[in-house]
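S.K.: structure of the sequence below:
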Amino acid sequence: MLMHALVHAADVQDRDGGALVMATLFGAFPFLLKLYADGGYQGPEFRKAVDRVIADMNVEIVKRSDQAKGFVVLPKRWLVERTFAWLGRCRRLAKDWECLSRKALAFLRLASIRLMLRKLCNPA
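M.R.: Model prediction:
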């Protein structure tokens, strides 16, 4: 279920965009206490940005093992990757067609609503 999303320009780093998402997400959902992030979000800059928004947030970086070779399923990470794959099935989201960020965000929300409706109507 998509709780919150922001679409920004391609020249914004994930870590910087993640700080902006956290600032708006935790204003709407202050009861969230744990955040799972991949290795791109590790470092003091992102941690400081999260601490400014909500001080008692537990940030857990999901890292790949150094001994792993080939494809390895990472805990919690596969949930995000699976959701991206489901959203990628929507033809409009498969390519970057949109010129405006607000249109891209609108189609992302429509695709997530479609996914939620399918899950609700076909609970199998």
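S.K.: rest of the way, CA atoms for contacts and neighbours
M.R.: Fine.
S.K.: spit out the contact partners of the residue nearest the centre of the chain.
M.R.: Taking C-alpha atoms, centre = their mean, the centroid of the chain lies closest to Val80, which sits 6.8 Å from it. Residues near Val80 by C-alpha atoms under 8 Å, 6 or more residues apart in numbering: none.
S.K.: where do the strands sit along this protein?
M.R.: Taking DSSP state E as the criterion, the chain carries its strands at 34-38, 58-62.
S.K.: go through the first one and flag the buried ones.
M.R.: Read it as strand 34-38. Buried residues in strand 34-38, counted by 16 or more other C-alpha atoms under 10 Å: Ala37.
S.K.: and stretch 107-122, by the same measure?
M.R.: In stretch 107-122, counting by 16+ other C-alpha under 10 Å, buried: Leu108, Arg109, Ala111, Ser112, Leu115.
S.K.: now the second one, please; I'll put the structures next to each other:
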Amino acid sequence: MTDTGGRLLRVHVHPANVHDRWGGKALLGGLELRHWPRVRKVYVDFGYRGLRREAEGLGLELEVVAHPLPETERVKGFKPLPKRWVVERTFAWMGRNRRLGKDYEYHPEVTEAWMYLGMIHLLVKRLASAA
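M.R.: Just a heads-up that it's a prediction; the model follows:
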């Protein structure tokens, strides 16, 4: 979960054999909005569309960002979808971190910790260059 600037708010890593909806439930289930009182809306990929009840239970509005046209009518090539590119950009920032470039960790909790450390490193670098 990121803010509109692409900074990590919360991470939940799960194995590849777990559907996105169940991972999203775990992410939203432990979410404490007192840390981010200005969060009102959650933009999700099509795989997370079943999380509306969980989001509403937290007082959040859930908006699914999907392709506006059926697959047969889409144009070939890459076309960024509104709001979804923010998270993709964050993945690209994290991929620059050597430890996060490949998935070497055995335990998902370790990957989550490295994601937080990678974002801290990125933010500290930005603060240092701004000073």
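S.K.: care to give me the TM-score?
M.R.: Remark: TM-score between the superposed chains equals 0.84 [TM-score structural alignment, normalised by the length of structure 1]; 120 aligned residues with a C-alpha RMSD of 2.0 Å.
S.K.: would you turn the buried residues of stretch 107-122 of structure 1 into a markdown table with distance to Phe71 of structure 1?
M.R.: Formatted as a markdown table, the buried residues of stretch 107-122 of structure 1 follow (distance: C-alpha to C-alpha, whole Å):
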| residue | distance to Phe71 of structure 1 |
| --- | --- |
| Leu108 | 28 |
| Arg109 | 30 |
| Ala111 | 28 |
| Ser112 | 27 |
| Leu115 | 27 |
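S.K.: count the neighbours of the alignment partner in structure 1 of Val65 of structure 2 for me.
M.R.: For Val65 of structure 2, the aligned position in structure 1 is Val62, judged by TM-score structural alignment. Close neighbours of Val62 of structure 1, defined as other C-alpha atoms under 10 Å, add up to 17.
S.K.: quick one, what contacts Val62 of structure 1?
M.R.: So Val62 of structure 1 contacts Tyr36, Ala37, Asp38, Gly39, Leu74, Pro75, Lys76, Arg77 (C-alpha under 8 Å, 6+ apart).
S.K.: Leu14 of structure 1 -> structure 2?
M.R.: Heads up, residue 14 of structure 1 is Asp, not Leu. For Asp14 of structure 1, the residue aligned by TM-score structural alignment is Asp20.
S.K.: what range in structure 2 does the lengthiest helix in structure 1 sit on?
M.R.: Criterion DSSP state H: the longest helix present in structure 1 is helix 101-121. Counting by TM-score structural alignment, helix 101-121 of structure 1 falls onto residues 108-128 of structure 2.
S.K.: roughly how far is that stretch from the heart of the chain?
M.R.: 14 Å (C-alpha atoms, centre = their mean, to the nearest Å).
S.K.: likewise stretch 3-11 of structure 1?
M.R.: 9 Å.
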